[in-house]
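J.: what shape does this take:
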Amino acid sequence: MLATRNPFYLMAGLYLLVDALAVAAMALVTADILPSIAGLSWLRVHLLTIGVVTQVILGMLPGIAAAKLGAKAPDPRLTQITWLLVNTSFVLLLVSMPAGMTKLAAVGATGILVATALMLGAVIQSRTRPATERRASLRLYIAGPIFFLVGIMMALSMLLGWSSPGGYFGVIEAHVHANVWGFLGLVVAGFLFDRIPARTGQPLRYSRLVPVTSWLLIIGAAGLVAGPWLAINPMLLVGIVLYMTGTGMLIVNLAATMRAGKRWTPNLAHVLLAYIWMVVPAIIAPAYLLMTGKLPTNEIETSAIAGLVAGWILQIVISALPSRIGEEQDGAGRRDGWWFSVAMLNLGPLALWAAAFVGEATAGSLTVLGYVLILAGWLPPLLLVLKRLFTDPGSPTDQGQHITDPGPSPTRVRQPVLGR
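T.: This next block holds a predicted model:
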């Protein structure tokens, strides 16, 4: 029996399981136990980014925005249409991309674009003049999906052979930047600005920096996308500087708030450590170029993608999805993570990165080790997600330890003022 009322969370949990199987397959292929599987790397990345992340955001963002604004909840019929459209379209992508069926893949990408536009329309339509302290996160919630629409357009241009000033590789880079640093990065930043005070029982330590942080992230992401697409490297460089500055301000604000709350939990650790893995590629690539005078090798690019997916995206998902499902069921996030998972999900990306700087024989072993460590850390939260999806929250089998409060009471915590 299904225990969730949100169909997007159901699909996110199922794709989280399938993605874990894909990572296991990658470990077996790397160890030469399984033969090469066509499109496996693409599947592994997009099972997480579209199958899990996009589902979670589509499922939660309209409701969160409506609640912050005191507006009506989204029409259930719109939710059903969006869910059906995005999942049908994603199945088309899963079938067509490994098989090289670009026209069918373009149809699938278009379906996801329409579903995202419907969700964004629901968020914007419910928008009233928000209170001052709510504008920054709402700004990020709206800007993030806009970048996702741009990222999908970049994917369509690659599938259909549209030309661009930056050429094919410029489009690929712009596509990745729009989806990862634009869509996911902005929505996650808004979510953390809203949730970390509730998790720690403290207002944001530097609340006046939030508006500046949000604009730095948005403008920086625009440079990260437009620079490669237009083949204007100074624009890309400015985008990197602005985005990294905004990210640094975000990390400092969150870390100071967590420290003030004195409630250091595994899921909070996932959040901060995840951001370290997000900025690692922006540090290593220029450093490698300065030290060697050469562009990063394919091995470094592969490690950067693997580390970004496992170190940043996966840790953000694992820190948020189980709690979101628990809150939906009974208003309490309950178990707040595992220190074992924190260790494994950071040692794994470290091994994947190390594989880029050693000999070929050692690199294979380190890559397999990295995947095994990631899977080990993945297992506890994955099992919890599946249990919460398919178990009645009132049953004795799902009575976990209540480590996290559902949120601060109005009398305990002064609400932060986030500015304009």
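J.: rest of the way, CA atoms for contacts and neighbours
T.: Fine.
J.: helices or strands up against the longest helix seen in the chain?
T.: Looking across the chain with DSSP state H, the single longest helix is helix 360-390. Secondary-structure packing of helix 360-390 (3 or more C-alpha pairs under 8 Å, 6 or more residues apart in numbering; DSSP states H and E): helix 7-30, helix 314-330, helix 339-354.
J.: neighbouring contacts of the second one?
T.: Same thing as helix 314-330. 3-5, 9, 48, 52-53, 56, 267-268, 270-271, 274, 332-337, 345, 378, 381, 384-385, 388-389, 393, 406 (C-alpha atoms under 8 Å, 6 or more residues apart in numbering).
J.: just the buried members of those residues?
T.: 3-4, 9, 48, 52-53, 56, 267-268, 270-271, 274, 332-337, 345, 378, 381, 384-385, 388-389, 393, 406 (16 or more other C-alpha atoms under 10 Å).
J.: please flag which of those residues sit within strands.
T.: Of the buried ones among the contacts of helix 314-330, none are assigned to strands by DSSP state E.
J.: for M344, grab the count of nearby residues.
T.: Counted with other C-alpha atoms under 10 Å, residues neighbouring M344 total 20.
J.: and for comparison, fold this next one:
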Amino acid sequence: MPAPSPDQPSPRASWHRRAGRPVRWWLAAVIASAFVHPFLDEGRWLMVHLFTLGAVTNSILIWGRHFTERLLHLEVPPEDRRRQLLRLRLLNAGILVLIVGRVAGIWPVTVTGAAAVGGVVAWHAAGIARDLRGRRGGRHAVVVDHYLASALLLPVGAVFGALLGSPADELGPGGHDGLVLAHEAVNLLGFLGLAAAGTLTTMFPALWRTRMSPRGRPRVALATMLAGIAVTAVAAVAAVPAAASAGLALVAAGWIIAAVPWADNVLAVARDPRDRLGHPALSTAAAVAWLVGSLIAASAMAARPGFTITALTLPLVIGFAAQLLIGVMGWLLPSTIGGGGRALAAGMRELDRAGAFRWGLVNIGLVLWLLPLPSWTKVAVSGIVGLALAAFLPLLGRSARAQLAVLRRPRDGADGAPVELTGAARDRAGLPERTGARRLGVQLTAATATLALVVGVGVALSGGGAGGSAGAAEAAGVAPTGRTVEATVTARDMRYEPDVLRAEPGDRLVITMVNADDQVHDLRLATGEDTGRVAPGESATVEIPVLPGEVEGWCTIAGHRQMGMTLRVDAGGAGAAVLAGPGAGGEGGGTAHPTPAAGPPAADSPTVDPRLPAAPAGRVHRVTLHAREFTGYGAPGVEQEHWTFGDDPLGPTLRGRVGDEFIVTLVNDGTMSHSVDFHAGMVSPDRPMRDIAPGESLEYRFRAEHAGIWLYHCGTAPMSQHIAAGMHGAVVIDPPDLAPVDHEVLLVQSEAYWGEGGPDAAKVLADAPDAYRFNGYPDQYLAHPIRIRAGETVRFWVLAAGPNRGTSFHVVGTQFHRMYKEGALLLDDGVGGAQALDLAAAQGGYAEARFPEPGTYTFVDHQMTHAELGARGRVIVE
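T.: The predicted structure follows:
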């Protein structure tokens, strides 16, 4: 290639800048989506696909084309450049259509976008195949083979992706999980993975500034990866977990074969670091490590029932894909601008600002995020990781400006040739040495200290640490014995096994809690030590440095302690007893609760609109429920922790007709395990009603076989606690020939048990509610009455969510002329009438009433103490 002129970059660099603009736009969209995704039904999907489908796909097409031309020594005429830019424009239009269709839930639009994306990448593959003809004997043709195989896989993955959003998808939850695994195997491990492996074949040594190792076997690695991807995809669709596990192990083996020469490069630099430890080199090496580790974990996990690839989304997308993209772009973009050693050094200097520090924040932070830390600590850690990744965008702009500024200056060499600056000359020019071993150590120490501070504050605020036990031992005059007692406790079926541990006062006690259950648990000791939340299949350790005497422990997740999740450290009756009273722990463990409701709600108090919309058009209904936990208004003067299926203390209402299909995605955005049980469907509960850990999701499909109003609720133990906390809602399936009325109103009655950290578990078990409520808030329809006109008819759909009590629904001042209960029409506008619709817990029906005269009509639960504690509201007839 001819050297660029001093005052402008090469034509190739100019083309790359234009072609690469969408990558920066997609990355900016990813950052924006990070702030809004919790409020969108498809927020998690959107954030992941803005990055993988937007930024990554554009990058693969741009740089796959770039390396194909360079490695095959192709001359590209200007009309080909115009064709390549057109291809990228069509690609981005297709991506945009696909994303809009998926977020809006319009499957034909989604399919159109997926077809466009698949077609453009197939066009890209055809160009690579054409360029390869007659050039397979070249030294680096195998790299182009990687790009061809990568591009051929994406259209297949696009088909899988389109099927995932299909309203006609009849695969069921298990089949859906398999389709997700096949989609990610083909797109993430195939399209992205093969392109990455091919690029790193020649680029990894360049990044680490070493020679290529003779131990590379790229053809063997490619064949192994392709075989593994094919086996994984077929086995996933066919629901053969053992074969899918073997396929993932093959993909891992392919990457290990590919990484053997790269390990040689890293070891060579480790022996002689000099100034070769730049951010691009570190990021790409870490990306490969995260991918190989994730594949090994996936191959082990895939053989287990209930495996979903989404459990590894974070290490695959952040650890592998994001670091790989940033690392590769951090090297390639300055290289394509070019301009000689001085210009390149200027660009690289900007991109390597605090490079090891940022790299440490991302990788150490990601490891910490995978540990069972307190939820707010995870939020802080993920925020730091996000900022470290996002810093790449402004640094990219600074790098280009710095490099172009050098290009516009006169050359330093006597013959006009570029001058590579090193040592003192680099210092005089203001271009410091690239990262060396010493600088790497300093920045990594700073990153570790930053994250340690965040985690340390989190542990302190959550009551962890050794100060409690040491202080209690000192106060009791207990001297250390020098002995260490180690014990393993298994959390299973709302019990700790064993639930009694034995040690002597003064012993050092180390307890490892293994969560063998299917939901999240923890272990807090009365001395203050706490494991933090532990996901199913994981473990955590707590230590009492000096055992002060007998000590109690319990699970702090609301309701778990009351169901028997307690243990005791038996100190033989000696020493000071550190026993937790009923209120210890502060999370659903005691009877202390906020001040009871103070008077009726104000006019500006929160409310849930009770008006029930008609069933939406179409026979397939897609819904996303987000399991959330937040503290907010519960009643006048009461702040309560709610666990919900959305943003209100009543889940979204689903409505349809007999025969309709419902496809519900449950996303767990909370800090504990949650699940969902739809009474409206007849499905085996084994998989769709399973508990899912924080960050996981599942798909629940059912067909509405019978009419009625049906309860749905969280089925995670203790179920009463989760229902009382707000995790319930209604599914209305219209009876055939349902008569029209002027208004339809939905009222879901439940009990409130005020407590700290959720409903008070002791009150729930004692069936002693503080309040009764319609649609999540006591007395809300006194402050926000239902308004109608005289002569109009209202159909009241009523559901008793419980968890313990039913209702006797009555409207003061009118009578019911039609009544429907549990699928049966009890009264049909005849001579007779009815005064109350009686429902036990989990039953539902409707009652219709006319309001011939203006006035204020009160509806109540005619079990009058229920009404006086909040189960009442008003209908104002004008």
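J.: buried sites along the longest helix of structure 1?
T.: In helix 360-390 of structure 1, counting by 16+ other C-alpha under 10 Å, buried: 363-378, 381-382, 384-389.
J.: likewise stretch 785-795 of structure 2?
T.: In stretch 785-795 of structure 2, counting by 16+ other C-alpha under 10 Å, buried: P785, I786, I788, T793, V794, R795.
J.: before we move on, what about stretch 213-226 of structure 2?
T.: Buried, per 16+ other C-alpha under 10 Å, within stretch 213-226 of structure 2: G216, R217, P218, R219, A221, L222, T224, M225, L226.
J.: you'd agree the fourth one is in a helix?
T.: It stands for R219 of structure 2. Yes. R219 of structure 2: assigned to a helix according to DSSP: H, G, I helix; E, B strand; the rest coil.
J.: what's the closest non-adjacent residue to it?
T.: V142 (6.6 Å; C-alpha to C-alpha, 6 or more residues apart in numbering).
J.: alignment lookup: that neighbour to structure 1.
T.: Following TM-score structural alignment, the counterpart assigned to V142 of structure 2 within structure 1 is A136.
J.: could you do I788 of structure 2 as well?
T.: Per TM-score structural alignment, I788 of structure 2 is not aligned with anything.
J.: just the buried residues of stretch 785-795 of structure 2 now: which is nearest I309 of structure 2?
T.: Minimum distance to I309 of structure 2 across the buried residues of stretch 785-795 of structure 2 is 45.0 Å, recorded for R795 (C-alpha to C-alpha).
J.: which element is the closest one on?
T.: strand 792-802 (DSSP states H and E).
J.: packing partners of that strand?
T.: By 3+ C-alpha pairs under 8 Å, 6+ apart, strand 792-802 of structure 2 packs against strand 708-713, helix 719-724, strand 728-734, strand 743-752, strand 844-851.
J.: where in structure 1 does the fourth one fall?
T.: Mapping strand 743-752 of structure 2 onto structure 1 (TM-score structural alignment) gives no aligned residues.
J.: distance-wise, check F191 of structure 1 relative to Y168 of structure 1.
T.: 33 Å (C-alpha to C-alpha, to the nearest Å).
J.: swap in I240 of structure 1?
T.: 21 Å.
J.: so which of the helices and strands packed on helix 360-390 of structure 1 comes closest to P234 of structure 1?
T.: helix 339-354 (27.5 Å).
J.: list the buried ones in the closest one?
T.: 341-354.
J.: residue in structure 2 paired with G326 of structure 1?
T.: Checking TM-score structural alignment: G326 of structure 1 goes with P334.
J.: what is the burial count for its match?
T.: Count around P334 of structure 2 with other C-alpha under 10 Å applied: 23.
J.: then P266 of structure 1?
T.: P266 of structure 1 has 18 nearby residues by other C-alpha under 10 Å.
J.: aligned partner of it in structure 2?
T.: By TM-score structural alignment, P266 of structure 1 lines up with H279.
J.: which non-adjacent residue is nearest that match?
T.: G355 (4.8 Å).
J.: isn't the match of P266 of structure 1 up against F357?
T.: No. Assessed by C-alpha atoms under 8 Å, H279 of structure 2 is found out of contact with F357, at 9.1 Å.
J.: now the buried residues of stretch 785-795 of structure 2 in a markdown table, with distance to G193 of structure 2?
T.: As requested, the buried residues of stretch 785-795 of structure 2 are exported to a markdown table (distance: C-alpha to C-alpha, whole Å):
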| residue | distance to G193 of structure 2 |
| --- | --- |
| P785 | 58 |
| I786 | 57 |
| I788 | 61 |
| T793 | 62 |
| V794 | 59 |
| R795 | 57 |
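J.: ranges for the helices of the stretch 201-350 of structure 1?
T.: Remark: helices assigned in the stretch 201-350 of structure 1 by DSSP state H, counting those that start in this stretch are 210-230, 233-261, 266-292, 298-307, 314-330, 339-354.
J.: buried stuff in the fifth one?
T.: By that I understand helix 314-330 of structure 1. So for helix 314-330 of structure 1, counting by 16+ other C-alpha under 10 Å, buried means 314-326, 329.
J.: let me see the contact set for G63 of structure 1.
T.: G63 of structure 1 touches A73, P74, counting by C-alpha under 8 Å, 6+ apart.
J.: alignment lookup: it to structure 2.
T.: By TM-score structural alignment, G63 of structure 1 lines up with H66.
J.: any idea how far its match lies from L344 of structure 2?
T.: 19 Å.
J.: what does Q640 of structure 2 give?
T.: Counting by C-alpha to C-alpha - Q640 of structure 2 and L344 of structure 2 are separated by 58 Å.
J.: if we can go back for a sec, chain center to the longest helix of structure 1, what's the gap?
T.: 17 Å (C-alpha atoms, centre = their mean, to the nearest Å).
J.: can you check stretch 249-261 of structure 1 too?
T.: The answer for stretch 249-261 of structure 1 is 20 Å, by C-alpha atoms, centre = their mean.
J.: for stretch 627-643 of structure 2, same thing?
T.: Distance, centroid of stretch 627-643 of structure 2 to centroid of chain: 23 Å (C-alpha atoms, centre = their mean).
J.: do stretch 784-796 of structure 2 as well
T.: 42 Å.
J.: could you tell me the end-to-end distance of that stretch?
T.: Using C-alpha to C-alpha, the two ends of stretch 784-796 of structure 2 sit 16 Å apart.
J.: quick one: T82 of structure 1 is in a helix?
T.: Yes. Assessed by three-state DSSP, T82 of structure 1 belongs to a helix.
J.: from A238 of structure 2, how far out is the match of G63 of structure 1?
T.: Taking C-alpha to C-alpha, one finds H66 of structure 2 at 38 Å from A238 of structure 2.
J.: perfect, that will be all.
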